[in-house]
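Chemist: Pasting the sequence and the predicted model now:
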Amino acid sequence: MSPNCPLILLIEDDPQTRRFLNTSLAGWGWHTLETGTGRDGLAAARSARPDLVILDLGLPDIDGISLIRTLRLTADIPTLVLSARGRERDKIEALDSGADDYLTKPFSTGELAARLRALLRRSSKPEDTGEPFVAGPLKVDLRHRRVYKDSVEVRLTPIEFRLVAMLVLHAGRVVTHRQLLKDVWGPDHVHDSHYLRIYMSQLRHKLERDPARPRYLLTEMGVGYRLVGDE
């Protein structure tokens, strides 16, 4: 499949939603493969090797969370959950199970397109290239452990840098509070969410042009944080 025409696998049991997604994705120049059950979706993921999977959690045969875990074990394919379940715990469970992003129904086609593009961009770039992450005034060079804003180096504390590094490695994706706390502070601190609020506020003051209206370090309310680039 040409990188300019990605193949998107839809795992969605509602025919009306599938038709809507097919129309939208075709309008953006993308190909689709659709299934109505989790088992068919898993088989399609293994055989067709799509560039990205969109799945609903409320499937008739397999629990969506179990399907996410199986997909993550069998194929490293970016996965976007599209679900009517809007509870915080549902989002956290899906993301912690291996989903790359989560969008609640109803949703805007603009936001869906932006999130899909971000996932496709990330999956097309090997994480070990050593290329700096650049977005607007920001430049993060993980290899040399340097961060710049408007070409001026910004001094970060070790914890601040570890937070930024985690977000860069998952750029465009939601990183949950639990993931950040576990990887930056350790497994004994997975419930210390106040640490994140303090340090993310500090990072926004150092890296955003308007900390009160962040453009790049975004909050996913009740779930985690996302580092986004320029669209």
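Modeler: In hand now; what should we look at?

Chemist: from here on, contacts and neighbour counts on C-alpha atoms
Modeler: Will do.

Chemist: Show me the strands in the chain, by range?
Modeler: Under the criterion DSSP state E, strands of the chain are mapped to 7-11, 31-35, 52-55, 79-83, 101-104, 133-135, 138-141, 146-149, 152-154, 174-176, 217-220, 224-227.

Chemist: Check it against this one:
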Amino acid sequence: MTRSSAEALLEPHIPIQRGSRRPHLVEETGAATTTRRVPGLAGGQRILVVDSDADGAQSLVCRLRRHGHEARSVERGSVALHAYEDVDLVLLDLELPDLDGLEVCRAIRSVSSVPVIVVTARGSELDCVLGLQAGADDYVVKPYGFRELMARIEAVMRRAQVQPPAAKEISHGPLRIDVNSREVSLDGRRINLTRKEFDLLHLLASHPDTVISRKRLLQQVWGDSWSRRTVDTHVSSLRSKLGGSGWVVTVRGVGFKLGNG
């Protein structure tokens, strides 16, 4: 069984030859462009534009900068999966040269709460549903009006402002999970986990009183591209490394939840 291509990533950014494609934006006419500030948001946001259309992406970056944001662009999904950690918002196209944008969105959402707005030419209802199910906070179809995009950015960032920051360390009895270093210890002893084992434990520990369904685990940890057996195998391995089945409790017919060892 092969890994999801979003896991294999992490390749250096290879610029793509700029070409001529239709513009992303519907130009607003008859009104001067002005900078709007959102109450409660201090200054501009750090925005990452992920789009293989280099000319269109650069045009959007320039307009975002004129509105006070710190914006930059990348053309490949693999590069975005390195760059999103340093930004406040991701504007993500689904048509990328190396990875499908839905896969990129799922990969980001499995480990981060950074807001993601899908900005794409895929305009069907099904595409929108799939984008939101992949973890996007909003969905904008090209071509779009720039003022509409700005309003959606403001709305998404307002919602993000009121959410509590993600915990840097999760403690559950003798179990310690350092989110930044991705290290786990039990009774002071370091537990060496694979990437997916850590993601699985982190998801369960982030919702200690909640039963997480198999479907949700597959979607958030594996991008919904693996089988039911994958969850069972990783749960078994995780239990073995933690020293018993009590840390990952099976709720028959529903899913799993974090136990007490």
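Modeler: Good, I have the coordinates. Quick caveat, the model's predicted, so the values are computed rather than measured.

Chemist: May I see the strands of the first structure organised as TSV, with distance to residue 92 of the first structure and mean neighbour count added?
Modeler: Below are those laid out as TSV (distance: least, Cα to Cα, whole Å; neighbours: other Cα atoms under 10 Å):
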stretch	distance to residue 92 of the first structure	mean neighbour count
strand 7-11	20	25
strand 31-35	25	19
strand 52-55	16	24
strand 79-83	11	23
strand 101-104	9	20
strand 133-135	26	16
strand 138-141	27	20
strand 146-149	29	18
strand 152-154	32	13
strand 174-176	7	23
strand 217-220	11	17
strand 224-227	8	21
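
Chemist: CSV please, covering those strands and showing distance to residue 17 of the first structure.
Modeler: Listed next are the strands of the first structure as CSV, based on distance: least, Cα to Cα, whole Å:
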stretch, distance to residue 17 of the first structure
strand 7-11, 10
strand 31-35, 11
strand 52-55, 11
strand 79-83, 10
strand 101-104, 13
strand 133-135, 33
strand 138-141, 38
strand 146-149, 42
strand 152-154, 46
strand 174-176, 24
strand 217-220, 24
strand 224-227, 26
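
Chemist: So which of those strands is nearest residue 165 of the first structure?
Modeler: Residue 165 of the first structure lies closest to strand 138-141 among the strands of the first structure, at 8.1 Å (Cα to Cα).

Chemist: Need the outlier residue of the first structure, farthest from its centre.
Modeler: Here the centre of the first structure is the reference, and by Cα atoms, centre = their mean the most remote residue is residue 152, at 28.4 Å.

Chemist: Residue 202 of the first structure versus that one, what's the distance?
Modeler: The gap separating residue 152 of the first structure from residue 202 of the first structure is 17 Å, by Cα to Cα, to the nearest Å.

Chemist: Just the buried positions in the helix or strand containing residue 185 of the second structure, please.
Modeler: Assigned by DSSP states H and E, residue 185 of the second structure belongs to strand 183-186. For strand 183-186 of the second structure, a neighbour-count test (16 or more other Cα atoms under 10 Å) marks 184-186 as buried.

Chemist: swap in stretch 39-55 of the first structure?
Modeler: For stretch 39-55 of the first structure, burial by neighbour count (16+ other Cα under 10 Å) applies to 39, 41-42, 44-45, 49-55.

Chemist: Just tell me what residue 147 of the second structure corresponds to in the first structure.
Modeler: Under the alignment (TM-score structural alignment), residue 147 of the second structure pairs with residue 110 of the first structure.

Chemist: what about its match, neighbour count?
Modeler: 9 (other Cα atoms under 10 Å).

Chemist: For the residue farthest from the centre of the first structure, list the residues it contacts.
Modeler: By Cα atoms under 8 Å, 6 or more residues apart in numbering, no residues touch residue 152 of the first structure.

Chemist: and it, how far is that from residue 51 of the first structure?
Modeler: Using Cα to Cα, residue 152 of the first structure is found at 37 Å from residue 51 of the first structure.

Chemist: what do you get for residue 205 of the first structure?
Modeler: In terms of Cα to Cα, residue 205 of the first structure sits 36 Å off from residue 51 of the first structure.

Chemist: Residue 12 of the first structure now?
Modeler: In this view, residue 12 of the first structure and residue 51 of the first structure are 17 Å apart by Cα to Cα.

Chemist: Please apply the same query to residue 68 of the first structure.
Modeler: 15 Å.

Chemist: what does residue 201 of the first structure give?
Modeler: For residue 201 of the first structure, the distance to residue 51 of the first structure equals 35 Å [Cα to Cα].

Chemist: Also residue 159 of the first structure?
Modeler: In terms of Cα to Cα, residue 159 of the first structure sits 34 Å off from residue 51 of the first structure.

Chemist: what about the helices in the stretch 1-150 of the second structure?
Modeler: For the stretch 1-150 of the second structure, the helices defined by DSSP state H, counting those that start in this stretch occupy 5-8, 54-66, 77-83, 101-111, 125-133, 146-161.

Chemist: Redo the ones you listed as CSV? Include distance to residue 205 of the second structure.
Modeler: Shown next, in CSV, are the helices of the stretch 1-150 of the second structure (distance: least, Cα to Cα, whole Å):
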stretch, distance to residue 205 of the second structure
helix 5-8, 22
helix 54-66, 37
helix 77-83, 23
helix 101-111, 13
helix 125-133, 22
helix 146-161, 22
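
Chemist: among those, which is nearest residue 222 of the second structure?
Modeler: When the helices of the stretch 1-150 of the second structure are compared by Cα to Cα, helix 101-111 sits nearest residue 222 of the second structure, at 8.0 Å.
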